[in-house]
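Participant: okay, sequence plus prediction incoming.
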Amino acid sequence: MYLNQLGVVCALGTTTTEVWQNAVAGSQQGMQTSDLRLVDASPLIVGQVADEALPTLAEQAALFQTRNNRLAAAALANIRSDIERCKARFGADRIGVIVGTSTSGIAEGEQALKHYTQHHALPASFNYRMQEMTAPADFIAAYCDVSGPRYSISIACSSSARALMSARELLQSNLVDAVIVGGVDSLCRLTLNGFRALESTSSGLCQPFSKQRDGINIGEGAAFFVATREALEPQQPQVYLSGAGHASDAHHMTAPEPHGRGAQLAISAALKEAKLSPEAIDYINLHGTGTPLNDAMEAYALTELGLQHSLASSTKPMTGHTLGAAGALEAALCWLTLQAADGQLPRHCYAGDYDADIAPLSLVTAERGLSHRAKHCLSNSFAFGGNNVALVLSRNEAGANQS
């Protein structure tokens, strides 16, 4: 499955160029104290997108006017040309939509409930369908005027990574000829209060794999690809999904299995399908949330599989953990890595005091990069309930077929 054009918006920026430049520079400019009120009134740092960077959607139906859909629309603007090309080539009914999300329009539901407590009635602008998990897929289909199969996947933090796998299955089944696929999630009080109640949030900027790590920063963002069986621009170097694996360890509702058995199964399956040895992986985008248990599990799992020598980074200190959008956003950073010709990699941001009690990994610091252009990247997504997904993205030279 070819991943043709990329549209992305997150705390790192609103264009692929801006996101990539800030990712390799290790910029944390988008990480800021949330203005959303928490139950315990404590401040939290989040990865936030500036409101003025998002379209208003004033011309869309009222039920589509949510922040989640505004984020999606901002990302889709960057791939609109490929979408229109696919419509002309295949027909609107042969283009599907698959979205990973976990918040959908819950923020608008929160605002409606606040209005209700004050006025004893829901606001006229509120429609319950705004916060349904299928809402982003319905919006994208209407916004892009496509009529193929559409649905959302909501399995917490691996939602949009699984969406990429599902897009490939739709293409392989010949139900569609193209898929608008990715993920989107927006900040809301429910999410922030929920993770705060789990005692999983960081007191400052998160520091994955640091001895001082104490939790996550939540973020918002959107990342979407136009996926096809054949490359839309075969004369250009192409990025494709060469391997994918998913597994459930069913260990605990919120805590990872300590030895990462499910994670190892997913990564092994992805490598096997891609026909790659661990040594072939140039870069790993770590799940790397910054929680004590998750980072220890991931380091152990990668070491057991012989991947500890591949250069790796967690980009969540720059974007926040974008939950349902994280899998697609981090696959997007791998896509950008494969497109870069200079060996630069997304930076790993932390204080530099790696936790000596967990297995050592080869983190990307300011001095580290590749001596060659990356050809294979691994992206890990591990979620509540033991939902583990691993993706291998690879690069073909111009005119080459998928291998």
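Facilitator: That came through fine.
Participant: drop to CA atoms for contacts and neighbour counts, all remaining ones
Facilitator: Fine.
Participant: show me where the stretch 51-200 of the chain has its helices.
Facilitator: Counting by DSSP state H, counting those that start in this stretch, the stretch 51-200 of the chain has helices at residues 67-76, 80-90, 106-119, 135-144, 159-172, 189-197.
Participant: same question for the stretch 251-400 of the chain.
Facilitator: Secondary structure of the stretch 251-400 of the chain (DSSP H, counting those that start in this stretch): helices located at 261-274, 292-304, 316-319, 326-339.
Participant: quick one, which of the ones you listed is packed in tightest?
Facilitator: Comparing the helices of the stretch 251-400 of the chain by mean neighbour count (mean count of other C-alpha atoms under 10 Å), helix 316-319 ranks first with a mean of 30.
Participant: other residues contacting that helix?
Facilitator: Helix 316-319 is contacted from outside by 10-12, 23, 26-31, 47-48, 205-208, 217, 219-220, 288-289, 348-350, using C-alpha atoms under 8 Å, 6 or more residues apart in numbering.
Participant: picking that back up, wait, which of the helices of the stretch 51-200 of the chain is closest to residue 382?
Facilitator: Proximity to residue 382 (C-alpha to C-alpha) singles out helix 159-172 among the helices of the stretch 51-200 of the chain, at 9.5 Å.
Participant: list the buried residues for the closest one?
Facilitator: Residues of helix 159-172 classed as buried by neighbour count (16 or more other C-alpha atoms under 10 Å): 159-168, 170-171.
Participant: over to stretch 182-198?
Facilitator: Neighbour-count burial for stretch 182-198 flags 182-189, 191-193, 195-196 (criterion: 16+ other C-alpha under 10 Å).
Participant: and these, which is closest to residue 300?
Facilitator: The closest of these, once distances to residue 300 are taken by C-alpha to C-alpha, is residue 195, at 24.3 Å.
Participant: list of residues touching stretch 340-356?
Facilitator: With C-alpha under 8 Å, 6+ apart as the test, stretch 340-356 has contacts from 20, 23-26, 206-212, 283, 312-315, 317-318, 333, 337, 360, 363-366, 369-374.
Participant: distance check, residue 20 against residue 380.
Facilitator: Per C-alpha to C-alpha, to the nearest Å, residue 20 is found 19 Å from residue 380.
Participant: the two: which is more packed in?
Facilitator: Under the criterion of other C-alpha atoms under 10 Å, the comparison of residue 20 against residue 380 puts residue 380 first, with 26 against 21.
Participant: so which residue is dead centre in this structure?
Facilitator: The chain has residue 326 as the residue nearest its centroid, 2.4 Å off, counting by C-alpha atoms, centre = their mean.
Participant: quick check: closest non-adjacent residue to residue 331.
Facilitator: Distances taken as C-alpha to C-alpha, 6 or more residues apart in numbering put residue 379 closest to residue 331, at 6.1 Å, once the chain neighbours are dropped.
Participant: how close does the one you found get to residue 252?
Facilitator: The spacing between residue 379 and residue 252, counted by C-alpha to C-alpha, is 22 Å.
Participant: do the same with residue 178
Facilitator: From residue 178 to residue 252 the distance is 36 Å (C-alpha to C-alpha).
Participant: take a look at this one as well, against the first:
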Amino acid sequence: MRPTYLRGAGLASALGPDLPAAVHALRTDAPPRMRRHAGLDWPVHAVWEGEVPASEDAWMAHARETVCAAARESGALDTARSGPLFIASSSRDIGAREQSLAWHGDTHAFSERVAQWLDWRGPVFSVFNACTSAVQAVLSAQRCIGAGECEDALVLGLELPNRYTVCGLAAMQLLSTERAQPCGAGRAGLVVGEAVAALHLGAAPARWRIDGGACVVGGSNPAGLEPQALARALDLALARGGLQARDIGLVKMHAAGSGANDALEASLLAERLGTHVPWVTLKPSLGHTLGAAGAAELALLTACQAADVWPRLHYAPDPALAPQLGKAPAHAAHRLLLLFAGFGGGHAALVATDQEAR
């Protein structure tokens, strides 16, 4: 199998319209853009400024502008339009359907519309599998590139404004009414994040290489983190990259702010990797971007390392849970481990190597 490289990335998020804006926001300690939908108590990390467009056409116009900008930023539109396009999302176009009340229709239709926006000529795939969607899309692209089926691919993680997702998670009592505090002493739930992330993957060498990854479904707790399944995903990701736990220099936790899930993840990491490896969480800055998280967090994490900028915590981490959380690495990590979990029992791990860090 040929190696797969991250050739470029684009990101529109609560930190700004692109990756340079996101890095600048982290460097200057600017707060993420927030929104509360009218009549709802729960905040959202907002990808668009102001209120959500009040018509289907306006929502689609905003979505098109944001998606095309992120894809251009990744560089994929210059070389990759004949390769596969993977659309990863939890909510798809539900925000537009809220405006039109048109709830019927093919779930793949939105992916085809996105492809038309980009004038995409290659095959289009929909990956709609809760919060591990974008990781599964990355691994699918990696297999295509590795097998020589294509030279380039584009993964788009899309989590766009809507009330449906917020109301559903709120009904399950999973949301914080203020802000997310992953692994914090006062953590009280997650905060939804909106994002459009673009990953241009390809066979041509680049700074970042995708070494290994895995998705594992656990059947005993479909709405929460299952340590055995996450451990299995971690072990498989390392094995597929020909790596061992000691090779990891930085961990990006899934940590969303759940009292039980954060504790289970921290305990697993301490057991498998020890407490000397720095941990970081991006959800206080991005929110939990759900189906887009695998793409959004990989894009931001690699940009942070390249710029030597790291998100600071504005709350007290639980010292008994994650004493090394939020501390900037002393030097650039050669290998990054990213963890994700989602509804339906999905657990995922991804390993990326920075070939400029030794």
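Facilitator: Sure thing, it's come through. Keep in mind that what you see is a predicted model, and the values were worked out from it rather than measured.
Participant: ok so, going back, quick one: closest of the helices of the stretch 251-400 of structure 1 to residue 110 of structure 1.
Facilitator: Among those, the nearest to residue 110 of structure 1 by C-alpha to C-alpha is helix 326-339 (22.7 Å).
Participant: and the closest one, how far from structure 2 on average?
Facilitator: Following the fit onto structure 2, the mean deviation recorded for helix 326-339 of structure 1 is 1.7 Å by mean C-alpha distance after the TM-score superposition for structure 1.
Participant: and the contacts of that helix?
Facilitator: Residues outside helix 326-339 of structure 1 that contact it (C-alpha under 8 Å, 6+ apart) are 6, 8, 16, 20, 157-162, 164, 182-183, 221-224, 237, 239, 283, 285, 315, 343-346, 373-381, 391, 393-395.
Participant: ok so, going back, so between residue 379 and residue 252 of structure 1, which is more surrounded?
Facilitator: More crowded of residue 379 of structure 1 and residue 252, by other C-alpha under 10 Å: residue 379, with 28 against 11.
Participant: tell me the contacts of the aligned residue in structure 2 for that one?
Facilitator: Counting by TM-score structural alignment, residue 379 of structure 1 lines up with residue 338 in structure 2. Residue 338 of structure 2 makes contacts with 251-254, 298, 349-351, as judged by C-alpha under 8 Å, 6+ apart.
Participant: for residue 338 of structure 2, give its distance to residue 348 of structure 2.
Facilitator: Distance of residue 338 of structure 2 to residue 348 of structure 2, computed by C-alpha to C-alpha: 8 Å.
Participant: just tell me what residue 390 of structure 1 corresponds to in structure 2.
Facilitator: Per TM-score structural alignment, residue 390 of structure 1 is aligned with residue 349.
Participant: which ones are touching its match?
Facilitator: With contact set as C-alpha under 8 Å, 6+ apart, residue 349 of structure 2 has these partners: 135, 213-215, 230, 233-234, 237, 337-340.
Participant: now those residues as TSV including distance to residue 268 of structure 2?
Facilitator: Compiled in TSV, these are given as follows (distance: C-alpha to C-alpha, whole Å):
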residue	distance to residue 268 of structure 2
135	20
213	18
214	17
215	17
230	8
233	12
234	10
237	15
337	14
338	14
339	12
340	13
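Participant: doesn't residue 226 make contact with residue 220 of structure 2?
Facilitator: Yes: Residue 220 of structure 2 lies in contact with residue 226 (C-alpha atoms under 8 Å); the separation is 7.5 Å.
Participant: these two: which is more packed in?
Facilitator: Neighbour totals were compared for residue 220 of structure 2 and residue 226, and residue 226 leads with 21 against 12 (other C-alpha under 10 Å).
Participant: separation between that one and residue 43 of structure 2?
Facilitator: Here residue 226 of structure 2 is placed at a distance of 27 Å from residue 43 of structure 2 (C-alpha to C-alpha).
Participant: same check, this time on residue 18 of structure 2
Facilitator: Distance of residue 18 of structure 2 to residue 43 of structure 2, computed by C-alpha to C-alpha: 22 Å.
Participant: check residue 272 of structure 2 too.
Facilitator: For residue 272 of structure 2, the distance to residue 43 of structure 2 - C-alpha to C-alpha - is 34 Å.
Participant: rewinding a little: want to throw the helices of the stretch 51-200 of structure 1 into a markdown table with distance to residue 322 of structure 1?
Facilitator: Converted to a markdown table, the helices of the stretch 51-200 of structure 1 look like this (distance: least, C-alpha to C-alpha, whole Å):
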| stretch | distance to residue 322 of structure 1 |
| --- | --- |
| helix 67-76 | 12 |
| helix 80-90 | 23 |
| helix 106-119 | 15 |
| helix 135-144 | 15 |
| helix 159-172 | 10 |
| helix 189-197 | 11 |
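Participant: and those helices: which comes nearest residue 301 of structure 1?
Facilitator: Closest to residue 301 of structure 1 of the helices of the stretch 51-200 of structure 1 is helix 159-172 (C-alpha to C-alpha; 18.6 Å).
Participant: average offset between that closest one and structure 2?
Facilitator: Counting by mean C-alpha distance after the TM-score superposition for structure 1, helix 159-172 of structure 1 comes out at 1.0 Å.
Participant: packing partners of that helix?
Facilitator: If you count contacts as 3 or more C-alpha pairs under 8 Å, 6 or more residues apart in numbering; DSSP states H and E, helix 159-172 of structure 1 packs onto strand 95-100, strand 150-153, strand 178-185, strand 221-228, helix 326-339, strand 387-396.
Participant: so where is it in structure 2?
Facilitator: For helix 159-172 of structure 1, the aligned range in structure 2 is residues 133-146, judged by TM-score structural alignment.
Participant: distance between the matching stretch and the chain's centre?
Facilitator: From the chain centre to the centre of stretch 133-146 of structure 2 is a distance of 14 Å (C-alpha atoms, centre = their mean, to the nearest Å).
Participant: residue contacts, residue 221 of structure 1?
Facilitator: With contact taken as C-alpha under 8 Å, 6+ apart, residue 221 of structure 1 is in contact with 8-11, 48-49, 71, 184-186, 322, 325, 329.
Participant: what's the answer for residue 7 of structure 1, then?
Facilitator: 15-16, 74-79, 222-225 are the contacts of residue 7 of structure 1 under C-alpha under 8 Å, 6+ apart.
Participant: now residue 90 of structure 2
Facilitator: Counted by C-alpha under 8 Å, 6+ apart, residue 90 of structure 2 has contacts 128-131, 133, 158-159, 290-292.
Participant: now with 10 Å, please.
Facilitator: For residue 90 of structure 2, the contact set (C-alpha atoms under 10 Å, 6 or more residues apart in numbering) comprises 127-134, 157-160, 165, 289-292.
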